[in-house]
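Asker: Predicted coordinates and the sequence they were generated for:
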Amino acid sequence: MTTAASMPVPFPFSAIAGQPHLRQALLLAAVDPGLGGVLIEGPRGTAKTTAARALAELLPGAPFVTLPLGASLESLVGTLDLGQALAGHELKFAPGLLARANGGVLYVDEINLLPDALIDSLLDAAASGVNVVERDGISHRHAARFVLVGTMNPEEGTLRPQLLDRFGLCVQLRNIEDAAERQAIVRARLAFDVDPQGFRAKHAEAEAALAAALVKARAIVADASALPYGDDVHEAVGALCIASQVDGLRADLVMLRSARALAAWEGAAAITADHVQRVAEAVLLHRRKPEAEGAASASASASAPVASNTQRAPKSSGTGQNNAGDQDWGAMPPEPVGIERVKPLRPLISSQTAQQALPKKA
């Protein structure tokens, strides 16, 4: 008889150092799960999994569910319970991972390697808070309100722009290059590995304060009449999105909701343009057009000619470099070439002449 091993205790969220943008994005998504989740880009060993596990502990009674890389669509959204159907001739819904993650954190490592169908279902449920299943003679829906945290290493490929845009926030992590900061992070991790419970006890007060602040901020966001804002907030959002040349209006909506979540987290009386500025980068990082990343000002970007299609050609620079990264260096645009119709050549000899020219057998 084997005994199931207990899950290791998570690292305290309040003790995570060196990643302030990651901490803020995760807290905003926890305040308002309807933002659509957080996509974390970065190399290995930058506290992506550690931060996601620690966030789930701040939410009261929240489960932490991990989506395996080889999971099927049925295991994610749920399907027909074949055992019940065969035994009692009864159609019964078997819940999937989305149902298990309700009220908690759904963590997807290397999300860029998943099939598009799974990512679509994940993002639909993360944005709406409801999972709808219509298959195998079953029409079923259930609550699926969770914080979606997806990670990926850009060296292994990225997501299609259509899927990137549906993530609410995006954080790009980099390796810590400050020697003192690296030493502090390593010391904290070693102290946790030696005595996890003792380390957590030192941060228990800070963890309780974060958990209480999350409960309070969630209640403020749930109140539709709370946190008013004026035209200056709308103008700030519009100017930032136009300067980044984003497609559609999803960025505007997510930026307003993120600013509202930040104001609720800080206990502000109203949403201000400062809140918008502080959440803008996480909203625009994965939506910004490549040509908008240059040194052009917001007014110049807004007045630039826009092509009728969604794929804009990258601007050429004097050095011949392509900032978009999706075209070869020195590539020339295609030019039309005149084509003259050529008549087919007649055979030099006819088939009858060819047969007569063959040597006869003796």
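Answerer: Received the coordinates, thanks.
Asker: CA only for contacts and neighbour counts going forward, please
Answerer: OK.
Asker: Count the neighbours of Ser299 for me.
Answerer: 11 (other C-alpha atoms under 10 Å).
Asker: Am I right that it sits in a strand?
Answerer: No. Assessed by DSSP: H, G, I helix; E, B strand; the rest coil, Ser299 does not belong to a strand; its assignment is helix.
Asker: quick one: contacts for Gly37?
Answerer: By C-alpha atoms under 8 Å, 6 or more residues apart in numbering, the residues touching Gly37 are 29, 123, 126-127, 147-150, 167-169.
Asker: what separates it from Ala268, distance-wise?
Answerer: Gly37 sits at a distance of 23 Å from Ala268 (criterion: C-alpha to C-alpha, to the nearest Å).
Asker: next one: Thr158
Answerer: 37 Å.
Asker: Just to check, Ala263 is in contact with Val276?
Answerer: No. Counting by C-alpha atoms under 8 Å, Val276 is not a contact partner of Ala263; they are 9.5 Å apart.
Asker: which residues do the two both contact?
Answerer: Contacts common to Ala263 and Val276, judged by C-alpha under 8 Å, 6+ apart, are absent.
Asker: From the structure, what's the count of residues near Arg182?
Answerer: Arg182 has 14 nearby residues by other C-alpha under 10 Å.
Asker: which ones are touching it?
Answerer: Counting by C-alpha under 8 Å, 6+ apart, Arg182 touches Ile176.
Asker: can you check Leu118 too?
Answerer: Here Leu118 is in contact with 72-73, 76 (C-alpha under 8 Å, 6+ apart).
Asker: try this one next to it:
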Amino acid sequence: MTSFPFTAILGQNELRRCLLLCAVDPAISGVLAFGDRGTGKSTTVRALGQLLSSAGLPLPVVDLPLGATEDRVLGALDIEHALRGEICFRPGLLAQADGGFLYIDEVNLLDDYIVDLLLDVAASGINRVERDGVSHVHPARFVLVGSGNPEEGELRPQLEDRFGLATHVSTITELPARLEIVRRRLAFDADASAFAARFAEEERLLASRVIEARERLDTVHLPEEILDRCVELCVEARAVGHRADIVLTRTARAAAAFAGRSAVTRADVAAAAVPTLRHRTPREPLERATAPAARVKLAAARVLGLRAA
């Protein structure tokens, strides 16, 4: 089945960039996309999976449905083998997502018990299953991607903090852009293969850019002065916890690698500031969804002397 091309998606620039940076450095650990219904969040995530797969990158995108059972998530005894007297482990979604992306649509509606399981595995990078006569351990390091509508409920703070980056997705109001979105969707529904062929070269070039950035990442220099600014910015923005400092540094370095630079700049830090810190700063009651981002931008301007992107 052909997914909508990643490069054909209009708008949602921050979401698309966050996903690409996580593809460059999976240690950023994830993207949370909250916002209006029907804004293409799920389409964008699945399009990324197709983009990476077409380039041969070992980064699978695995869906975790809201109704998934513990056995389906963690893995369990393989019943077919058990009927033959064999003890065999049947891998779950976490095993399938190892080394790739685990995507949860409407993540704020996920059962609390499944959330607890995810938190345990995300913290250790290892899934341990001890039940029904099965004892199995396997690596489970994945980029956690969640989307949802905040009107349907808040996300538990412990889970929210596990997402390295967060973005607010809003409805596009510009008439030309909305018209083009409709045209592209209708063309895709009419002939998905022909529509995908229109963007094949753009997809190839973007995938190549991701691959090159992944190869460059470890050689990107992080000047001590830039590291100082990252930590200072987290303090200025009143970020909760120390994960913010680490994720901000990683995201800025991934941004430099994606841009083809050999060293991280203040501009990279400014661009990484909002998605890294907007969900880690203290919130005021009943404030607008855009308020945390505005505060982070002001903090970045004071610390970096630049305008945060």
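Answerer: Alright, I've got the coordinates. Because the structure is a prediction, the values reported are computed rather than measured.
Asker: Thr158 and Ala268 of structure 1: which has the busier surroundings?
Answerer: Neighbour totals were compared for Thr158 of structure 1 and Ala268, and Thr158 leads with 16 against 13 (other C-alpha under 10 Å).
Asker: In structure 2, what residue corresponds to the more buried one?
Answerer: Counting by TM-score structural alignment, Thr158 of structure 1 lines up with Glu154 in structure 2.
Asker: List the residues that contact that match.
Answerer: Glu154 of structure 2 touches Asn108, counting by C-alpha under 8 Å, 6+ apart.
Asker: Just say helix, strand or coil for it.
Answerer: Under three-state DSSP, Glu154 of structure 2 comes out as coil.
Asker: distance of it from Glu284 of structure 2?
Answerer: Glu154 of structure 2 is 14 Å from Glu284 of structure 2, where distance means C-alpha to C-alpha.
Asker: same deal with Ile172 of structure 2?
Answerer: 26 Å.
Asker: Between those two, point out the one with more neighbours.
Answerer: Just comparing Ile172 of structure 2 and Glu284: by other C-alpha under 10 Å the higher neighbour count belongs to Ile172, 14 against 9.
Asker: my read: the more buried one touches Gly11, true?
Answerer: Yes. Proximity of Ile172 of structure 2 to Gly11 meets the contact threshold set by C-alpha under 8 Å, at 7.2 Å.
Asker: Determine the number of other residues adjacent to the equivalent of Val143 of structure 2 over in structure 1.
Answerer: Aligned counterpart of Val143 of structure 2 in structure 1: Val147 (TM-score structural alignment). Val147 of structure 1: 33 surrounding residues under other C-alpha under 10 Å.
Asker: Next up, the contacts around Val147 of structure 1.
Answerer: 29-30, 33, 36-37, 103-106, 126.
Asker: Excluding chain neighbours, what is closest to it?
Answerer: Leaving aside its sequence neighbours, Val147 of structure 1 sits nearest to Val105 (C-alpha to C-alpha, 6 or more residues apart in numbering; 4.7 Å).
Asker: any idea how far that neighbour is from Leu59 of structure 1?
Answerer: For Val105 of structure 1, the distance to Leu59 of structure 1 - C-alpha to C-alpha - is 9 Å.
Asker: same question, His21 of structure 1
Answerer: For His21 of structure 1, the distance to Leu59 of structure 1 - C-alpha to C-alpha - is 20 Å.
Asker: again with Gly34 of structure 1
Answerer: Taking C-alpha to C-alpha, one finds Gly34 of structure 1 at 16 Å from Leu59 of structure 1.
Asker: Also Arg53 of structure 1?
Answerer: Relative to Leu59 of structure 1, and taking C-alpha to C-alpha, Arg53 of structure 1 is found at 11 Å.
Asker: what touches both of those two?
Answerer: Joint contacts of Arg53 of structure 1 and Leu59 (C-alpha under 8 Å, 6+ apart) do not exist.
Asker: Mind checking which of the two has more residues around it?
Answerer: Arg53 (24 against 19).
Asker: how about that one, secondary structure?
Answerer: helix.
Asker: packing partners for the top helix by length along structure 1?
Answerer: For structure 1, the helix with the greatest residue count under DSSP state H is helix 204-222. The criterion is 3 or more C-alpha pairs under 8 Å, 6 or more residues apart in numbering; DSSP states H and E, and the helices and strands that helix 204-222 of structure 1 contacts are helix 20-31, helix 48-58, helix 250-266.
Asker: switch to 10 Å and redo it
Answerer: Counting contacts by 3 or more C-alpha pairs under 10 Å, 6 or more residues apart in numbering; DSSP states H and E, helix 204-222 of structure 1 packs against helix 20-31, helix 48-58, helix 196-202, helix 250-266.
Asker: Would you mark the buried spots in that helix?
Answerer: Residues of helix 204-222 of structure 1 classed as buried by neighbour count (16 or more other C-alpha atoms under 10 Å): 206-207, 210-211, 213-215, 217-218, 220-221.
Asker: mind giving me CSV with the residues you listed and columns for distance to Lys48 of structure 1?
Answerer: Putting those into CSV (distance: C-alpha to C-alpha, whole Å) gives the following:
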residue, distance to Lys48 of structure 1
Ala206, 20
Glu207, 19
Leu210, 19
Ala211, 20
Ala213, 22
Leu214, 20
Val215, 23
Ala217, 24
Arg218, 23
Ile220, 28
Val221, 26
